[in-house]
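Chemist: Sequence and predicted structure are below.
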Amino acid sequence: MSCDTIVLGAGIIGVSTALHLQARGRRVALVDLKAPGEGTSFGNAGLIERSSVVPYAFPREFWRLLRYGLNRQSDVRYSPAYLPKLAPWLYSFWRQSAPQPLAESTRALQPLIERCVLEHDLLVEQAGLSRLIRANGWIEVFRCPRALRQAQREAQAMTVYGLRFDLLDGAQLREREPNLSAEVCGGVHWLDPKTVSDPGNLVKGYAALFAQRGGQVLKGDARSLCQNAAGWQLMTAEGPLAAREAVIALGPESNELLQPLGYRIPLGIKRGYHMHYAHDRELKHSLCDTQGGYVLAPMDQGIRLTTGIEFAAPDAPPNEIQLNRAEALARRIFPLGERLEPQPWLGRRPCLPDMRPVIGPAPKHPGLWLNFGHAHHGLTLGPVSGRLLAEMMTGESPFTDPAPFSAERFA
């Protein structure tokens, strides 16, 4: 078998890249060991996050570092045994979170964030998936009046980015979410983002659109990828597949291919969990308890609770400590029903210390392209980063400068 381009990875990044290349006339094969939407893209809060213009940075205040060091918080937890191995990456993350480099990453990502909803809207319409999309934004909720006042001041500073929001006191918040407890004192309702009621099925729907348009969706092990005189080849369940070009869009597994090729890209993993709960009471919006570090989202499967960050070995077994902490906090503000699964889902977010993904060519290997490392915003940035890479690969003028996303910044 042969095609023009092999896209390795059938998550939101890979599927979106495949669709954009296909729309530009490329014959594309999408290859993964799993079905589309079954990896990291399956378990997230379902936010198409137009309002997250500033990346999630490492805290720099001494009191916050001390609090996290005690390892008793629900928003961030670490495995003490894994901390020595993780320390160099955390130090780089901390350095990149200083005001100047953070501002640089914010400027670089802004054109992608600004187009994230539009690029999803185009694919949603083409794939007929509007039933999965809600256009009522999401609400940041607070249990502490002081934290609420600070968050509302910060929200007002975001008007320079063209964001729309409502500042809510406790009574106004409960008008929008009547089942919230009196412990919640107010919030910020971000109006520009959209939410997805089943992220895994959204990715499957995009992949179905790709297949309907003649794309190949194949099962294969990306680790069999090898370079030859004509380009690239790998084994699939249906036999060898050859192409002039290949795209690595494997999220947290991307370095498994790149390290043997001589690349040293500092890809870190932030683990996270989700659990579904019965819809005993209505939840109209996705809610983020910033202090607690979790999101409650109404999904087709139930009310999904997604946790914050767990730093642990990527292949370590699941640990329910963080989920249990977040669930206890969530039950104080909303009457969650019973758990609907025997075990939590565990996912691995691929993160780079400067909070920017890698999008562009692999410097040492002509015909090899990269699209991974989107951290907390894989679902948000999938279609727009797929467009950017496809423009680069097909010789179009990119809609924004791709230089900040080059792999060469880690040379």
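Modeler: Now that the structure is in, tell me what you want to look at.

Chemist: okay, CA-based contacts and neighbour counts for the rest of this
Modeler: Noted.

Chemist: ok now the longest helix along the chain, how far from the chain's centre?
Modeler: The helix that spans the most residues within the chain, counting by DSSP state H, is helix 99-127. Taking the mean of its C-alpha atoms, helix 99-127 sits 12 Å from the chain's own mean (CA atoms, centre = their mean, to the nearest Å).

Chemist: second one coming, line it up with the first:
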Amino acid sequence: MSADTIVLGAGIVGVSTAIHLARRGRSVVLVDRRGAGEETSFGNAGLIQREGVVPYGFPQDLTLLMRYGLNNRIDAHYHMRAMPKLVPFLSRYWWHSNKVRHDAIARAYAPLIENSITEHNDLIEAAGAQHLIRKDGWMEIFRTGAKRDAEYAEAGRLGREYGVKFVELSNADLAKEEPFLRGDFAGALKWADPWSVLDPHGLTMAYLKYFESLGGRFVKGDATTLTRKSGAKGWQVKTDDGPVEGGEVVLALGPWSEDVTQKLGYNFLVGVKRGYHMHYAPAGKAKLNNWTMDNERGYFLAPMNKGIRLTTGAEFAFRDAPKSPVQIDRAEKIARSIFPLAEPLDPEPWMGARPCTPDMMPIIGKAPRHDGLWFAFGHAHHGLTLGPVTGRLIAEAMTGEKPFIDISAWRPERFNP
């Protein structure tokens, strides 16, 4: 089997890249060891985060860091045995999160986020996936006036600098939005621009079906078998359908990218933030209307097709370590105190891994030392959000078009000169 391009990784980034290459007349084989969208793209809060122009930074406040050190929170948890390996990544992550550097990163990152809705909309319409999308934003709820006011101020800054739209909600407004919420909240903030996805895996599958309608092919295979073709230009990878050869390769393997890049001599210092989710039925006639974040506790409730999805923050651990869903247990107890959840709908919590760079920006572009090799990974919390825009940028660069936004800020050379 041969193709112009092999795309390794069939998550939202890989499928979107394959679509944009196929649209430009390339023959494309998409390869993954599992089904499409069954790894990191499967479990998330289901948001296309147009408001997310500021990537999640490492806390700078010493008091807050000491609280995280107690390792009893929902928004962050760590495995002590993994920390020695994680220290190089975490120290650089902390350094880049300094306010001056973080502000500069946000300005470089913003063009990706600003085009997230329009690029998704293009593929949503082409794939006939409108039934999976809601266009009414999401909401943060606050337990204290101090936190509320600080977030209102930050939202105002984002509105002025990046055109992000939001609405401040009083307690009475919140009660109208969510009549089944319980608790003494200080108000809420509703982000107006983002879209939400009722079934993230279903969206990836819809995009895959569209890719196949363009003549693309999806096969199962092992990305770690990628090799240069001997005596000729191009690449080869082993699949269940036999070896696949291609003139060019795109690595869109998320947290597994290093399994291939390290063999090729690259070191990207990519860390992993693991995350968990569970689905629950609402109790009785209760209904959750909005994608809702309990801001000061660090968990999300999302009313999806499969039930109310409860998601956690970040777990710092070895990528392939066994599940340790203590954050789900902590979050469920608090979530039940504010919303009437009934029985869990999953036999056990789902776990996935987010690939994160220390400067909080993805790696998008041509490999510095190999012809025909391209990178598209490291999207951290915004993989779902940035899949289509990344796919378009990679396809434009590979086919000789001028990318519709400058990709130099995300070039691989910033880690591998």
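Modeler: The structure has been received and is ready for your questions. What you see is a predicted model; the values in this text were computed from it and never measured.

Chemist: so what number do they get for TM-score?
Modeler: After superposition, the two chains reach a TM-score (TM-score structural alignment, normalised by the length of the first structure) of 0.98; 411 aligned residues with a CA RMSD of 0.9 Å.

Chemist: follow-up on the earlier one: give the aligned range of the longest helix of the first structure in the second structure.
Modeler: The alignment of helix 99-127 of the first structure onto the second structure (TM-score structural alignment) covers residues 99-127.

Chemist: May I see the buried residues of the matching stretch?
Modeler: 102, 105-106, 108-117, 119-121, 123-124, 127 (16 or more other CA atoms under 10 Å).

Chemist: Map residue 284 of the first structure across to the second structure for me.
Modeler: Residue pairing (TM-score structural alignment): residue 284 of the first structure is matched to residue 289 of the second structure.

Chemist: SS state for its match?
Modeler: Classification of residue 289 of the second structure using DSSP: H, G, I helix; E, B strand; the rest coil returns coil.

Chemist: so what's it closest to, chain neighbours aside?
Modeler: residue 178 (6.3 Å; CA to CA, 6 or more residues apart in numbering).

Chemist: How are the helices of the second structure distributed by residue range?
Modeler: Assigned by DSSP H, the helices in the second structure fall at 12-23, 62-69, 83-96, 99-114, 116-127, 145-162, 171-177, 200-213, 258-261, 326-338, 383-398.

Chemist: what's the first one packed up against?
Modeler: With contacts defined as 3 or more CA pairs under 8 Å, 6 or more residues apart in numbering; DSSP states H and E, helix 12-23 of the second structure has these neighbours: strand 2-8, strand 28-32, helix 200-213, strand 373-377, helix 383-398.

Chemist: and what of the longest one?
Modeler: Contacts of helix 145-162 of the second structure with other secondary structure elements, assessed using 3+ CA pairs under 8 Å, 6+ apart, are made with strand 166-169, strand 187-191.

Chemist: The longest one versus helix 145-162: what angle between them?
Modeler: So that's strand 187-191 of the second structure. Between strand 187-191 of the second structure and helix 145-162, the angle comes out at 20 degrees (axes from the mean of the first three to the mean of the last three CA atoms, to 10 degrees).

Chemist: Residue 167 of the second structure: which of the helices and strands packed on helix 12-23 of the second structure is closest?
Modeler: Among these, helix 383-398 comes nearest to residue 167 of the second structure, with 21.4 Å by CA to CA.

Chemist: how close does the closest one sit to the first structure?
Modeler: Compared with the first structure after fitting, helix 383-398 of the second structure deviates on average by 0.6 Å (mean CA distance after the TM-score superposition for the first structure).

Chemist: Need the counterpart of residue 349 of the first structure in the second structure.
Modeler: In the second structure, residue 349 of the first structure lands on residue 354 (TM-score structural alignment).

Chemist: so that match makes contact with residue 380?
Modeler: Yes. If you go by CA atoms under 8 Å, residue 354 of the second structure and residue 380 touch, sitting 5.1 Å apart.

Chemist: list the residues that contact both of these two?
Modeler: residue 273 (CA atoms under 8 Å, 6 or more residues apart in numbering).

Chemist: and residue 224 of the first structure, how many neighbours?
Modeler: By other CA atoms under 10 Å, 12 other residues sit near residue 224 of the first structure.

Chemist: let me fix that: residue 268 of the second structure
Modeler: Around residue 268 of the second structure sit 20 other residues, with neighbours defined as other CA under 10 Å.

Chemist: same deal with the one 3 residues further on?
Modeler: For residue 271 of the second structure, the count of nearby residues is 27 (other CA under 10 Å).

Chemist: residues in contact with whatever residue of the first structure lines up with it?
Modeler: Under the alignment by TM-score structural alignment, residue 271 of the second structure pairs with residue 268 in the first structure. Shown in contact with residue 268 of the first structure (CA under 8 Å, 6+ apart): 89, 252, 350, 351, 352, 353.

Chemist: Narrow those residues to those in strands?
Modeler: Counting by DSSP state E, the part of those found in strands is 350, 351.

Chemist: tell me the two of the contacts of residue 268 of the first structure that are most distant?
Modeler: By the measure CA to CA, 89 and 252 form the most distant pair in the contacts of residue 268 of the first structure, at 14.8 Å.

Chemist: Those two: who's more crowded?
Modeler: When residue 89 of the first structure and residue 252 are compared for neighbours, residue 252 comes out ahead with 23 against 16, by other CA under 10 Å.

Chemist: shouldn't the more buried one be in contact with residue 350?
Modeler: Yes. Applying CA under 8 Å, one finds residue 252 of the first structure in contact with residue 350, separated by 4.6 Å.
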